[in-house]
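Undergrad: Predicted model and sequence below, questions to follow.
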Amino acid sequence: MSAEAADPGAPLRRRSRPRIDLRRLGRVALRGPVSRDRLPDAISHVAEAHRAHHPDADLAVLRSAYLLAESSHRGQKRKSGEPFITHPLAVTLILAELGAETTTLTASLLHDTVEDTEVTLDQVEQQFGDEVRYLVDGVTKLEKVDYGAAAEPETFRKMLVATGNDVRVMSIKLADRLHNMRTLGVMRPEKQARIAKVTRDVLIPLAERLGVQALKTELEDLVFAILHPEEYEETRALIAAADREAALDTIADDVRHTLREAGISGEVLIRPRHFVSVHRVRGKRGELRGTDFGRLLVLVGEDADCYAVLGELHTCFTPVISEFKDFIAAPKFNLYQSLHTAVVGPEGAVAEVLIRTHRMHKVAEAGVVALGNPYAHDAASPPAEPSDERADPTRPGWLSRLLDWQESATDSDTFWTTLRDDLAQDREITVFRTDGGTLGLPAGASCVDAAYAQYGDRAHTAIGARVNGRLATLSTVLGDGDTVQVLLAHDAASGPSPDWLDHARTPAARIAITGWLADHPDEAKPGPESAAPAGPGLPGSERPAPAAPDGGAPSAAAPARTRSGPRATGVVVEDPEASVRLAGCCTPVPPDELTGFVVRGGAVTVHRRACRAVAAMREIGRAPVEARWEDAEGREPEAGCRVTLVAESFGRPHLLADLTEAIATADAAIVSATVEPPSEQRVRHTYTLRLPDAAGLPALMRAMRDVAGVYDVSRAQHPAPAG
């Protein structure tokens, strides 16, 4: 493997600075102590990079941290044979070049001392303060995490707990991993592959979420070279053969001329794509043109200038409208802001263009690292009150959610599955709440996810939503920029349906739903997403399990899906010891005529005799069980009854609110509700309701029919299954 193949990040770094010779730094570091008024030569590169971002930074604390780290690590060697001190120096240099503030750099210099030397956390705190101690302690805990098995569920959990409330801990860890990946060549191939896989599965997604693109892209290239050496070598050869900058020079000059003519002050740069980016573009487009190896970057002073540049480009060039994205008006969840567009250049070549302010570019490259010390605020401009996902850069919304639900995910398999799914999301959407806040959700998230993101466990009572002002089911997939209002039922005893798991993309939603279903095995209700009427076997109905070959109990291979009614059901069956459940498909109430069927586990599910599922049961050879309502004088105290009603209506504004009010006025509680998409101006609402007494059912149905626009209200009746 060539030197460049072993270190794919090298050409990227050479464009911004000379390669630092770590062996030379090691020799410098071993020269011994220096005078108190002079900065050690070994950290001169760190000081230079730090002062470039923070001209007024006090370097004395970095000097003290370096001297402690050097003396503590003296005599220790890396596997490459270099003095160990070169590692914390290199990690700190990475962070300094990204613009990290002094506290982070101090902790970075000391990040291995507590783990690998006699230095204690108390010593760190005494000399450098409690904030540096907190960061060093967090990184030390991350060092203790066993990354040996990428599929170990507790790995991520420990990382999140160790990160705690400050993402600067993870920033140091990412820089630490980057330097280790740069020097991975001394390891055995199998160990290189293991470390590369964990980097791919664990740290690269976290770098994306922290917005640290400079670290993410180099880590991607290093992993690419180790795990896919043949494809990497093909890509390297393509890049070496292409004159990347020349292909974009002509368009760049035209853009510069256009901006000068318009009086817009801006810098136009050519940004070569990194290896993985070129590989992805090749997979998408096949044969590559010269402009595919890089993109144009336009840097301006103010937000308004970004849109001015966009206007000029779309006026003076032929734009590719499908490539336009506005991440300034709607920033990504990881703080990224930029305008993306593409224009057609000479001979039909398409050039992608990124338009940002200098501040946006700094954050795009360094993410949270570029935000400075979040605890140091100018007294004249105190921090704003938290209002949305991005209020606290040390604990962005996604990290808060991960920390919250990792505590509630007691099952390791559930934790691991949901976390991997979450990290696999390559982008996040921003959804606006009607109360003015925002929600950050993964692409493909539904109203179910929005409900749990906004309300937590209160979302168990969700019955629907409004998306962009229109009624929608909980399964509705949300788009970036949508406005959502989640509708909750007044009945706090209601809960989610198993069907909700089909629409939940976020760990918070999946864990909350799974936990509720596990705690309420006899109360799983048909969800608001069930169509009404729905056939047996569809969500929200009872599907008869196929009979066993001997005509006996149903096969365990096809379990029945049932929903239980109240425990004091007021129903008598042949076996007084049998558990009795009221069928969810027809929700019988007195004085309905009844019949029952034994389901798996020995329970008896009771249907209305007129229920179509009864005929289906008989057709497959299921023997009915006699069932009747208990006499009033012998009946135990009732806990109310449940019934499912279907309201047919003409669509109009405020219909759902008026129907909900009519139901509440009749002293009924909504357990679940479905609003089907309008068809020919007609809307079907399906409600599962709890009434204090079945005698109130006729009055309830009359009250619902009296609502303007409602032309029929009937008891739910599911169609019989085919065959």
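TA: Structure's in. What do you need?

Undergrad: CA only for contacts and neighbour counts going forward, please
TA: OK.

Undergrad: Now find how far off-centre the longest helix along the chain is within its chain.
TA: Among the elements of the chain assigned as helix by DSSP state H, the one spanning the most residues is helix 244-262. Using C-alpha atoms, centre = their mean, to the nearest Å, the distance from the centre of helix 244-262 to the centre of the chain it belongs to is 38 Å.

Undergrad: tell me the contacts of residue 697?
TA: For residue 697, the set of contacting residues under the criterion of C-alpha atoms under 8 Å, 6 or more residues apart in numbering consists of residue 691.

Undergrad: Next, it: secondary structure please.
TA: For residue 697, the secondary-structure state derived from DSSP: H, G, I helix; E, B strand; the rest coil is helix.

Undergrad: just residue 337 next, same as before
TA: Remark: residue 337 carries the secondary structure label coil [criterion: three-state DSSP].

Undergrad: In contact with it, which residues are there?
TA: For residue 337, the contacting residues are 327, 328, 330, 331, 356, 360, 364, taking C-alpha under 8 Å, 6+ apart as the criterion.

Undergrad: try it against this one:
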Amino acid sequence: MSAEAANPGAHSRRRGRPRLDLRRLGHAALLGTPARHRLPDAIGHVADAHRAHHPDADLAPLHQAYVLAESSHRGQFRKSGEPYITHPLAVTLILAELGAETTTLTASLLHDTVEDTEVTLDQVQREFGAEVAYLVDGVTKLEKVDYGAAAEPETFRKMLVATGNDVRVMSIKLADRLHNMRTLGVMRPEKQVRIAHVTRDVLIPLAERLGVQALKTELEDLAFAILHPAEYERTRVLIADNTAAGAVLDEVAERFRTVLKDSGITAEVHIRPRHFLSVHRVSAKRGELRGTDFGRLLILVAEDADCYGVLGELHTCFTPVISEFKDFIAAPKFNLYQSLHTAVAGPDGAVAEVLIRTHQMHRVAEAGVIALGNPYSTAEGGAEPAEAADGERADPTRPGWLSRLLVWQEATPDSDAFWSSLRADLAQDREIAVFRADGGMLGLPAGATCVDAAYAQYGERAHACIGARVNGRLAALGTVLKDGDTVHLLRADDDARELSREAVSGPSPDWLDHARTPAARIAITAWLAAHPEGTDLPAAAPRGPVPVAVDRPAGANALVDLVGEDTDSGAVVRLAGCCTPVPPDAVTGFPVRGGVVTVHRQECPAVGRMRSLDRKPVPVRWGDATGCRVTLVAESFGRPRLLADLTDAIATEGAAIVSATVEPPSEQRVRHTYTLHLPDAAQLPSLMRAMRGIPGVYDVSRTQHPAAAG
């Protein structure tokens, strides 16, 4: 295997300084405490990188932090055999090269001390101050002993909350994960896959949203190599077989330099090789690649106006591909990114992509919020940042998308639900920019609707929305938005005069059909659960203790008896969609409009809310169950007899297979979907445990929308 194949980040780093040899780091770390007032040899390179960005930086805190970190981690070793201190040193070097300020680097050196040594948070605060202590606490993991399986999602929840106050917390976490991913080869394969999944689903989208492209691209390549080894190897071979691509790009770059010099524009023209995942994506999009497809041309200038001057010269002297032009200077991306994007075609039809930006834009494009330094220094006198006119925080190191994410996570106390919602939210490509009527801008995922825009802009105040104007024309809230659309959301409290309407009390259930973002779905679901009277009015209590058949929504699977003294032999019983009760859950019912009784699990939050509204419950119980139908998804590594073993386990548990699908294997991973009929719903946990026990199966879960009962 080539060096690049063994180290997938190497290709991404060819355009930057080489990574320091960890053995040399370890040797320097083992030399012991340095003489008084002399910077330790082990962090000399960190100091050099730091001073390159901050020439007047005080290095004393770094000296002090290294001495504490080295002494507290002494005797600890990584799985690779290197002294543990090499890890915080490497993480700090990553941040130093990106231009992080001294406080961040100090906290980075100490980031594992509270978690893994006898050092306490109080000690860190006494010796280094409240800011450093806050950052160290923010990246300290929660103990599995205390939280069990919820430790990882709750740790990320804690980090996000801390990041909401100081974005440097996530900067340290991203650098920490990058170094861990670089050295992941010493872990067991299944642990590599688990860590790479979380990196892909959570850390990489966070790096993208914070604009830290230098970390994002290398993390992408490292995760790509682990999760899709065959596709990664094909891409590596493709790059290796196209060594002439560099010469082709050099020729284009030289032509650009000549044109710009002749026009009197001072500019630097650089070649940006695509990283592995980028080459893979371009290959999947364009098929056979030409030399210019293996990189892009980066043009750096001094002023914003020069960017447009360069654009004019290129479009005059070469054939522009107009569909590729995007202006992210006039309309920056939500993650602070600014550049002009264009592409020009050569005489042979080969297309060269071009990025045009100032030196400062380039620094922010590479390092994102890390390049902005200390968030506390952005507000005069250290005061809390002011609110902008559009409701977003004026401080760019505390972005609005993070504030909205923190709002919906507060409404999701359950760890599993939070973890699923977080990964779903971050998995959405934020490809479209939607302009607000007041001139602000919203970053939304492709496929987002006016409902999503409403909750992104107004939060819970979006409950009062009654319609929208998209590009000046009246539109329904379910209208799908496109990149560049201007949306004016109409709310009952201030825009009702624009539409004729009935009385508006809040969102209707069909809004959920149009909501694509977790923020919107969670807010709508919470409102509907808290206001059942919004769609169903209270009814008289039913009469007569007789069993009635359930009017089944998707997922209902048994009979329910009404057991009150005053019940009706015509009442219809529905299972609540908010908590989807199944036998043998403890349940209670509430009468709603039309003689319908809605059945909830007793621990459902909606039960407490309805009791607080003096809604009288109706006693209910499960009647004679006729069995239930459920759809399960099994995720597994491919191997011989896997399908037979799974079906045997299902049959042994007494379940009947109604239907089954097996998706084509992808990188030795297989997804099986089974719709099953169980004689008794109480068998479901046992069945899922039996399926998880099959060798090669690493997860079994219910589908989000269970199949209807048969």
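TA: Arrived safely, thanks for sending. Keep in mind the model is a prediction, meaning the values are calculated, not measured.

Undergrad: Work out the TM-score between the chains.
TA: Aligned and superposed, the two chains score 0.72 in TM-score terms (TM-score structural alignment, normalised by the length of structure 2); 549 aligned residues with a C-alpha RMSD of 3.2 Å.

Undergrad: Got a PyMOL select line for the buried ones in the contacts of residue 337 of structure 1?
TA: Restricted to buried positions by 16 or more other C-alpha atoms under 10 Å, the PyMOL selection for the contacts of residue 337 of structure 1 reads:
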select buried, resi 328+330+331+356+360+364
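
Undergrad: Name the nearest of the contacts of residue 337 of structure 1 relative to residue 490 of structure 1.
TA: residue 330 (33.9 Å; C-alpha to C-alpha).

Undergrad: Report the contact partners of that closest one.
TA: With contacts defined as C-alpha under 8 Å, 6+ apart, the neighbours of residue 330 of structure 1 are 337, 430, 481.

Undergrad: Relative to residue 442 of structure 1, how far out is it?
TA: According to C-alpha to C-alpha, to the nearest Å, residue 330 of structure 1 and residue 442 of structure 1 sit 14 Å apart.

Undergrad: ok, back up a step: want to throw the contacts of residue 337 of structure 1 into TSV with secondary structure and distance to residue 373 of structure 1?
TA: Conversion of the contacts of residue 337 of structure 1 to TSV gives the following (DSSP: H, G, I helix; E, B strand; the rest coil; distance: C-alpha to C-alpha, whole Å):
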residue	secondary structure	distance to residue 373 of structure 1
327	coil	25
328	coil	24
330	coil	25
331	coil	22
356	strand	23
360	helix	18
364	helix	17
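
Undergrad: Let's have the contacts of residue 337 of structure 1 in TSV, adding distance to residue 468 of structure 1.
TA: Listed next are those as TSV, based on distance: C-alpha to C-alpha, whole Å:
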residue	distance to residue 468 of structure 1
327	20
328	21
330	16
331	20
356	29
360	29
364	30
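
Undergrad: for the contacts of residue 337 of structure 1, which one is nearest residue 422 of structure 1?
TA: Within the set of the contacts of residue 337 of structure 1, residue 331 lies nearest residue 422 of structure 1; the separation is 19.2 Å, counting by C-alpha to C-alpha.

Undergrad: so how far is residue 383 of structure 1 from the closest one?
TA: Counting by C-alpha to C-alpha - residue 331 of structure 1 and residue 383 of structure 1 are separated by 20 Å.

Undergrad: Please apply the same query to residue 239 of structure 1.
TA: As judged by C-alpha to C-alpha, residue 239 of structure 1 and residue 383 of structure 1 stand 46 Å apart.

Undergrad: Neighbour count: these two, which is higher?
TA: Summary of the neighbour comparison: residue 239 of structure 1 and residue 383, criterion other C-alpha atoms under 10 Å, with residue 239 having more neighbours (18 against 14).

Undergrad: So what does the more buried one match up with in structure 2?
TA: Using TM-score structural alignment, the partner of residue 239 of structure 1 in structure 2 is residue 239.

Undergrad: What strand or helix carries its match?
TA: Take DSSP states H and E as the rule and residue 239 of structure 2 turns out to sit in helix 229-240.

Undergrad: That helix against structure 1, how far on average?
TA: For helix 229-240 of structure 2, the mean distance to aligned residues of structure 1 following superposition is 1.3 Å (mean C-alpha distance after the TM-score superposition for structure 1).

Undergrad: tilt between that helix and helix 245-262?
TA: Note on geometry: by axes from the mean of the first three to the mean of the last three C-alpha atoms, to 10 degrees, helix 229-240 of structure 2 and helix 245-262 are set 60 degrees apart in direction.

Undergrad: and helix 229-240 of structure 2, what other elements does it pack with?
TA: Other elements packing on helix 229-240 of structure 2 under the criterion 3 or more C-alpha pairs under 8 Å, 6 or more residues apart in numbering; DSSP states H and E are helix 213-227, helix 276-286.

Undergrad: Show residues contacting that helix.
TA: With contacts defined as C-alpha under 8 Å, 6+ apart, helix 229-240 of structure 2 is touched by 5, 224, 225, 276, 277, 279, 280, 294, 667.

Undergrad: Would you mind listing which of those are buried?
TA: Under a neighbour-count criterion of 16+ other C-alpha under 10 Å, the subset of these counted as buried comprises 5, 224, 225, 276, 277, 279, 280, 294.

Undergrad: distance of the third one from residue 521 of structure 2?
TA: The gap separating residue 225 of structure 2 from residue 521 of structure 2 is 34 Å, by C-alpha to C-alpha.

Undergrad: swap in the last one?
TA: Shown here: residue 294 of structure 2 relative to residue 521 of structure 2, a distance of 40 Å by C-alpha to C-alpha.

Undergrad: And the first one, by the same measure?
TA: Look at residue 5 of structure 2 and residue 521 of structure 2: by C-alpha to C-alpha, they are 42 Å apart.

Undergrad: so who does residue 169 of structure 2 touch?
TA: If you count contacts by C-alpha under 8 Å, 6+ apart, residue 169 of structure 2 has them with 135, 136, 138, 139, 159, 162, 163.

Undergrad: rerun that using 7 Å as the cut-off
TA: Remark: with contacts taken as C-alpha atoms under 7 Å, 6 or more residues apart in numbering, residue 169 of structure 2 is in contact with 135, 138, 139, 159, 162, 163.

Undergrad: Same check on residue 208 of structure 2?
TA: residue 216.

Undergrad: Please name the nearest non-neighbouring residue to the spatially most central residue of structure 2.
TA: By C-alpha atoms, centre = their mean, the mean C-alpha position of structure 2 lies nearest to residue 426, the distance being 2.6 Å. In this structure, residue 426 of structure 2 finds its nearest non-sequential neighbour in residue 205, 5.7 Å apart by C-alpha to C-alpha, 6 or more residues apart in numbering.
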